[in-house]
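Visitor: Fold the stuff below for me.
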Amino acid sequence: MKKIGLIVLAAFIGGVAAIGAYKLFERHDDGFTIADKQNMMFAKNPIISSSTGAPDFVQAAAAVSPAVVHIKTTYAAKSGSGGRDMGDIFEQFFGFGGGMQRVPRQPQAASGSGVILTSDGYIATNNHVVDGADKIEVILSNRRKVTAKVIGKDSNTDLALIKIDVSGLPFIKMGNSDNVQVGEWVLAVGFPLDLQTTVTAGIVSAKARNIGILNRENGQMTQEEYEEYQRTGKLPSRTNNSIESFIQTDAAINPGNSGGALVNANGELIGINAAIASQTGRNEGYGFAIPVNLAKKILEDFRKYGSVKRGYIGVSFKPLDADVAEELKTKEIAGLYVSDVVPNGGAEAAGIKSGDIIKKVNGADIYDSPDLQEKIGRMSPGDKVNLTVLKADGSLKNVSVTLKPESTMSDLAKNKDKAAGTSVSAVGASFAPATDSQKARYRIRNGVYVTEVAPGKLFDNLGIKKGLIITSINGKEVNSAADIEKAMPSGKNERITISGVSEGGTFTFSFN
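Guide: Reported below is the predicted structural model:
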């Protein structure tokens, strides 16, 4: 008994010391990160640090629920021609169907969830929960309502960090999403369908899942961009940097759960709930959460800089599988096939070339794009990443790539895009390869964007306009100006069938 008493006393003193240290640092916390604050608070916390836990969720639910908040947003009335509305956003993320229309209306409201990360009021949520909101209100577990401000948000990861001026708040311990295992129990905590705090249970169904939802959202034109396109015929220039590496779960997630917590059975945050795959807009057993290890870096960038400081390798690639391997005439069916290398980027400096296959990142095998993108998404410009690359001669080479900042890559991409507008004199037009965002938006795997059409030349006479995307000519897929030239028939009287996509949908032109 005496030994047990000493252990209890030591634990009590340790806990008091940890809390006292935290309170001391809380008053002078300018130099401390969110992770530092978490570590100070949970230094003596008895929660087991592993990802798995016993399938009894009572303690986990009790620990987590007070730190998950209800977020209500208000949007000012807009005219029929203005911007996106919440119908657009939630249709994208929750699969609503039906007649959403832009019409004059009174101010409208929407709701989601958020996760308190620090006692002084930093709250993680989804970008699509707060994007474009004129007012953001947070309802705490004690039903107190507080106005929040946006610290930073990012559509490429669908993350946002907001702040309320309240201290002494309960908050969640961030776990390690790398330790999450398929099949382990998890809880989804949030405010679905405008209900009060709701806890649902399920298992992890998959990891590193890419469902294309952020690509589609970022590829869509706003109403203003669409009107500009109608006036000028010029598609907006936009680089797609979306990162999707979701944790998939069958724990029930519904509209309103967005921005809420996905936690393991130990009550540790492993993901931020973001989307569902559904035909009805309601739970069908396929929910998706942003891994917390990715979120940590993005949220800390928001706190420090107000935006994401993202590093880039400087390649575009295709994930390999049996079909792609056959198309590319390679025996490799796993890894990322480098289709292009950005001039003067980090990859080029490290000796990576088009046709190389990236097999590992920092020693971990790569099977699909999320395996690489999430790990790079956790890093910053100037960081070094170790890649294992399979060269054309069959040799494996380990290279160190220094990540470039977004501004540098954007300038390089612009210069590359200008050079890509290649003219084909035979048809009187110039072309550029369709961008990844255009392919995702139109759900095409290949295509060539018509950048210019010369008056009185063949394409002009056929009625092909600037801004269309051509996917095939006479049944042959096209990806470049050279493909266009090769696919055109050599005889003057031969039939020409040109297929592609535009704002109005798919099209086919056939002429003799």
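Visitor: For the rest of this, base every contact and every neighbour count on C-alpha atoms.
Guide: OK.
Visitor: longest helix in the protein, by residue count?
Guide: In the chain, with assignment by DSSP state H, the single longest helix is helix 2-26.
Visitor: Just list what that helix packs against, helices and strands only.
Guide: Using 3 or more C-alpha pairs under 8 Å, 6 or more residues apart in numbering; DSSP states H and E, the elements in contact with helix 2-26 are helix 34-41.
Visitor: Pull the residues that contact the following helix or strand past the helix it packs on.
Guide: Counting by DSSP states H and E, the next helix or strand C-terminal to helix 34-41 is helix 58-64. With contacts defined as C-alpha atoms under 8 Å, 6 or more residues apart in numbering, helix 58-64 is touched by 171-172, 187, 189, 199, 264-267.
Visitor: Alongside the first, I'd like the structure of this one:
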Amino acid sequence: MKKFASLLLVSILGGVISIGAYKFFSDSPEKVEQASVFEQPTLLPTNFVNNPTKTSNAANAGIDFTVAAEKTIHAVVHVKNKITTVAPRSIWDLYNGTGRPQTQIGTGSGVIITPDGHIVTNNHVIKGSNEIQVTLNNNKNYIAKLIGTDPSMDIALLKIEADEELPYISFGDSDNAKIGEWVLAVGNPFNLTSTVTAGIISAKGRDLNEGDNLSQSFIQTDAAVNPGNSGGALVNTDGELIGINTAITSQTGSYIGYSFAVPSNIAQKIVSDLLEYGDVQRGLLGVSGGSLNSVVAEKLGTEETQGFYVSKVFTDSGAEKAGIKAGDVIKKLDDVKVSKFSDLSGYLSSKRPGDVVNVTVLREGNYKKIPVELKKEKVRASVNLMNMKLENLNKEDAKKFDINYGLKVVDNKNKQLFYDLGITPGYVLVEVNGNKVKSAKALQEFIDSYGEDKVKILAFINPKGQYERFIFR
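Guide: As a prediction, this is how the structure comes out:
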């Protein structure tokens, strides 16, 4: 009996040990595996160089630049200008007022904006040119005709005659462009084929001269723009033209992160004016003043630090007739916010005389919306230089001499110029110090800025159509 009890006890203990062993070997591996999963450290890559799976932020965001590029690259052209000047090469040339022709070549880009061959580029790309050549993206060459320019906004309009309809880029609304929006800069700098770079709009309403040039209001972008890309297209992701690439800010002369474009609304208005009127029609508000900031606001005794402070309202201007007063702060033009002077000047540059602009002003703590009709800029018709009276060319004289610049001598009371040099009424002054004379206003601005004593070289076309150049010591 005792032997049976001992066997029974051993059997029970053996069963317990067997069950325990089974549970140990069946349960433990599962727990160990789970522990290894949760405790395994996560490794994050810190170097993405040569990672074939790495994509750009734009691609990750689902932005496709290929459609915009395909729409635009064939409408951007290479522009080459030839500038021929006559300069003295010896002391005898200097003494006799003669010289030998010298030719310089300048290059840039341009944008076809109509299927019949109108091209927008920068004024500085074709400035002073005697001949302008345009090369399309298919390597076809054309001689371009200069339709007109707006030096203040650095825009020029060209025309080529092609046997077929040309690819072109449609204007977009630059006022609707937003900071942070993706854009492409398209240029043709090396006369090969068009090149494309991408970036975002970094800022709007940039004034590079801090108000010295009343018309400056650039779009700033970080899309790479280098010398030779001037006059090219800035387009949005829909392939619409929102700017003409114009300038870079750089200490090296090459792109370092800042480039600037004339907004398309301004460029389109300039083009329309040149085609319809032959010159740029500027609508004037009739006020002067400056941008507000904390320093100016403190001096003026106002808490406003953004907007355009009106210090003077001109007599008989649209602003005066509408009731705008000195001391008003302009906060908006139509739906465009005015934070600084370039916001105001840039928007007005897209308007013409006769247009009505709703001006929102802050006056004594209250906002007022005042409709103002813009007035036409008064054109200076004549100017006096060295006791000569000169007037802007009329259409007949421009056609006779086949030029679109210069001032006609209508009276000359300078005895030396009249009797010794033979400059009589009928002569056309075309250059001062080697620079083309565009208008009486431009010449007067030169005289006001530098004085007549800075005039060293005058170039004329005589009544027979011959070029004459005079050097003054």
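Visitor: TM-score for the pair, please.
Guide: For this chain pair, the superposition-based TM-score is 0.63 by TM-score structural alignment, normalised by the length of the second structure; 316 aligned residues with a C-alpha RMSD of 2.6 Å.
Visitor: helix/strand/coil for residue 293 of the first structure?
Guide: Using DSSP: H, G, I helix; E, B strand; the rest coil, the secondary structure recorded for residue 293 of the first structure is helix.
Visitor: which residues touch residue 397 of the first structure?
Guide: So residue 397 of the first structure contacts 388-391 (C-alpha under 8 Å, 6+ apart).
Visitor: mind checking what it lines up with in the second structure?
Guide: Counting by TM-score structural alignment, residue 397 of the first structure corresponds to residue 368 in the second structure.
Visitor: now swap in residue 245 of the first structure and tell me
Guide: So residue 245 of the first structure corresponds to residue 217, using TM-score structural alignment.
Visitor: In space, what's closest to its match - neighbours in sequence excluded?
Guide: In this structure, residue 217 of the second structure finds its nearest non-sequential neighbour in residue 205, 4.4 Å apart by C-alpha to C-alpha, 6 or more residues apart in numbering.
Visitor: What is the aligned counterpart of the one you found in the first structure?
Guide: By TM-score structural alignment, residue 205 of the second structure lines up with residue 208.
Visitor: same deal with residue 78 of the second structure?
Guide: Aligned partner of residue 78 of the second structure by TM-score structural alignment: residue 70.
Visitor: and the helix or strand hosting its match, how far from the second structure on average?
Guide: Secondary structure from DSSP H and E places residue 70 of the first structure in strand 68-75. Following the fit onto the second structure, the mean deviation recorded for strand 68-75 of the first structure is 0.4 Å by mean C-alpha distance after the TM-score superposition for the first structure.
Visitor: centre of the chain versus that strand, how much separation?
Guide: Mean-position distance between strand 68-75 of the first structure and its chain equals 21 Å (C-alpha atoms, centre = their mean, to the nearest Å).
Visitor: Give the aligned range of the helix or strand that it is followed by in the second structure.
Guide: Next along the chain after strand 68-75 of the first structure, taking DSSP H and E as the criterion, comes helix 86-94. Counting by TM-score structural alignment, helix 86-94 of the first structure falls onto no part of the second structure.
Visitor: How about residues contacting helix 86-94 of the first structure?
Guide: Under C-alpha under 8 Å, 6+ apart, the answer for helix 86-94 of the first structure is 96-97, 100, 110, 128, 213, 217, 254-255, 274-278, 281-282.
Visitor: C-terminal to the longest helix along the second structure, what's the next element?
Guide: As assigned by DSSP H, the longest helix anywhere in the second structure is helix 2-39. Downstream of helix 2-39 of the second structure, the next assigned helix or strand under DSSP H and E is helix 57-60.
Visitor: who's in contact with the aligned residue in the second structure for residue 288 of the first structure?
Guide: Using TM-score structural alignment, the partner of residue 288 of the first structure in the second structure is residue 260. Residues counted as contacts of residue 260 of the second structure (C-alpha under 8 Å, 6+ apart) are 218-221, 245-248.
Visitor: and what of residue 416 of the first structure?
Guide: Applying C-alpha under 8 Å, 6+ apart to residue 416 of the first structure gives the contacts residue 342.
Visitor: Secondary structure element holding it?
Guide: helix 406-420.
Visitor: Read off where the next helix or strand after that helix ends up in the second structure.
Guide: Next helix or strand after helix 406-420 of the first structure toward the C-terminus (DSSP H and E): strand 422-424. The aligned range for strand 422-424 of the first structure in the second structure is empty, by TM-score structural alignment.
Visitor: What are the buried residues along strand 422-424 of the first structure?
Guide: Using 16 or more other C-alpha atoms under 10 Å as the test for burial, strand 422-424 of the first structure gives 422-423.
Visitor: now swap in stretch 300-310 of the second structure and tell me
Guide: Across stretch 300-310 of the second structure, burial judged by 16+ other C-alpha under 10 Å covers 304-310.
Visitor: could you show me where the helices are in the stretch 151-300 of the second structure, in order?
Guide: Remark: helices assigned in the stretch 151-300 of the second structure by DSSP state H, counting those that start in this stretch are 264-276, 294-300.
Visitor: Would you mind putting those into CSV with distance to residue 34 of the second structure alongside?
Guide: As requested, the helices of the stretch 151-300 of the second structure are exported to CSV (distance: least, C-alpha to C-alpha, whole Å):
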stretch, distance to residue 34 of the second structure
helix 264-276, 63
helix 294-300, 64
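Visitor: For residue 13 of the second structure, which of these is the nearest?
Guide: Closest of these to residue 13 of the second structure is helix 294-300, at 92.4 Å (criterion: C-alpha to C-alpha).
Visitor: and that closest one, how far from the first structure on average?
Guide: Mean deviation for helix 294-300 of the second structure: 1.3 Å (mean C-alpha distance after the TM-score superposition for the first structure).
Visitor: so that helix matches what in the first structure?
Guide: If you align by TM-score structural alignment, helix 294-300 of the second structure falls on residues 322-328 of the first structure.
Visitor: same question, stretch 107-125 of the second structure
Guide: Mapped onto the first structure using TM-score structural alignment, stretch 107-125 of the second structure covers residues 111-129.
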